[in-house]
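Student: only geometry, no sequence info:
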C-alpha cells in the first residue's frame, strides 16, 4: 500500500523564527501562507505552522524513558531512508543544532534497530527523525 502524505498543523508563538527554522535549517519548501500561518513541504508531507499563544508542552517538557534516553512527549517527525537521515543529521550538526537526543542508533543489534535524533523547534515543539536499514523492522516486536 502506498503511503499518503499526512497533514499536521502545529502551534508556534514566534512565526518568523519557526518559518526560518523549517525553511532554512531544514530546507523545507514553503507553500501557501498568510500573516498567521505557513505551509511547508515537510519531506513530502504538509506541515502547517500556525501562530498561537505558547502552549503548556512548549514551556516545560514531559518525557518517557526509551533506550536509556528521555524522549519528549508530545513529538512528531518522519521516518526517512537511511542516507537521507544521515545527510539530515550532518546538516543539523553543521548548523550546531541543539539536540534533545543526539543522533544515534537505538536498539542496536536488536529487533527494531533504528537511527534516531530528537530536537526542538524555536517554539518548543519536539521533533524526531528516524530511519531503518530494514523497513520491515518498523513495527517488528
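Tutor: On my side now, so go ahead. Not measured: the values here are computed from a predicted model.
Student: Please count neighbours and contacts with C-alpha atoms only from this point.
Tutor: OK.
Student: ranges for the helices of the protein?
Tutor: Counting by DSSP state H, the chain has helices at residues 15-20, 56-59, 82-94.
Student: okay, the ones you listed, which one's buried deepest?
Tutor: Compared across the helices of the chain, helix 15-20 shows the largest average neighbour count, a mean of 18 (mean count of other Cα atoms under 10 Å).
Student: so which of the helices of the chain gets nearest residue 39?
Tutor: helix 15-20 (9.4 Å; Cα to Cα).
Student: Nearest the middle, which residue of this structure would you pick?
Tutor: residue 127 (3.0 Å; Cα atoms, centre = their mean).
Student: And residue 13, how far from residue 89?
Tutor: Residue 13 sits 26 Å away from residue 89, going by Cα to Cα, to the nearest Å.
Student: mind listing the strands for this structure?
Tutor: Ranges of strands within the chain are 7-12, 29-33, 37-42, 45-51, 62-66, 69-73, 75-80, 99-106, 114-120, 126-131, based on DSSP state E.
Student: dropping in the other structure now:
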C-alpha cells in the first residue's frame, strides 16, 4: 500500500499525543509547540493545534446522525 500523509486539526496536543502515542501505539516523530507527527503503520499523521476548529459546528449527517467535519477513518487489523 502506498503511504499516505494526513494533516488534521486538534484542540489539545497533549491529549492527541496520549491517544496516538499510547492508545494506538504510534511512534511520535517531529513536533513543535503547534504540531506533532505520528507514524501510523508507515503513514504520516500530522496533528496541528487549532482549538477553534474543534468548536466549529458540524454540518454533516450520515444515516441521520450528525458527524463532525472534518473526520477520517482508518481500517486496522485487530
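Tutor: In hand now; what should we look at? Computed from a predicted model, the values in this text were never measured in an experiment.
Student: Any buried residues in stretch 34-47 of the second structure, and which?
Tutor: 35, 36, 37, 38, 39, 40, 44, 45, 46, 47 (16 or more other Cα atoms under 10 Å).
Student: got those residues as TSV, with distance to residue 66 of the second structure columns?
Tutor: Formatted as TSV, the buried residues of stretch 34-47 of the second structure follow (distance: Cα to Cα, whole Å):
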residue	distance to residue 66 of the second structure
35	27
36	28
37	28
38	28
39	29
40	27
44	28
45	25
46	25
47	23
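Student: Looking at those, which two lie furthest apart in space?
Tutor: Maximum distance among these (Cα to Cα): 15.7 Å, for 35 and 40.
Student: Stretch 9-28 of the second structure aligns to what range in the first structure?
Tutor: Stretch 9-28 of the second structure corresponds to residues 11-30 in the first structure, going by TM-score structural alignment.
Student: which other residues reach that stretch?
Tutor: 36-43, 49-55, 88, 92, 95, 121-123 (Cα atoms under 8 Å, 6 or more residues apart in numbering).
Student: ok, now stretch 85-101 of the first structure?
Tutor: 25-26, 69-71, 103, 115, 117-120, 129-131.
Student: Relative to residue 60 of the first structure, which of these is nearest.
Tutor: Set against residue 60 of the first structure, the nearest of the contacts of stretch 85-101 of the first structure by Cα to Cα is residue 120 (11.9 Å).
Student: What lines up with the closest one in the second structure?
Tutor: Aligned partner of residue 120 of the first structure by TM-score structural alignment: none.
Student: and the end-to-end length of stretch 48-60 of the first structure?
Tutor: Stretch 48-60 of the first structure has an end-to-end distance of 22 Å (criterion: Cα to Cα).
Student: With stretch 60-69 of the second structure instead?
Tutor: In stretch 60-69 of the second structure, first residue to last residue: 7 Å (Cα to Cα).
Student: Tell me how far the residue of the second structure most remote from its centre lies from residue 70 of the second structure.
Tutor: Each residue of the second structure has a distance to the centre, and by Cα atoms, centre = their mean the biggest one is for residue 64: 23.9 Å. Distance, residue 64 of the second structure to residue 70 of the second structure, using Cα to Cα: 17 Å.
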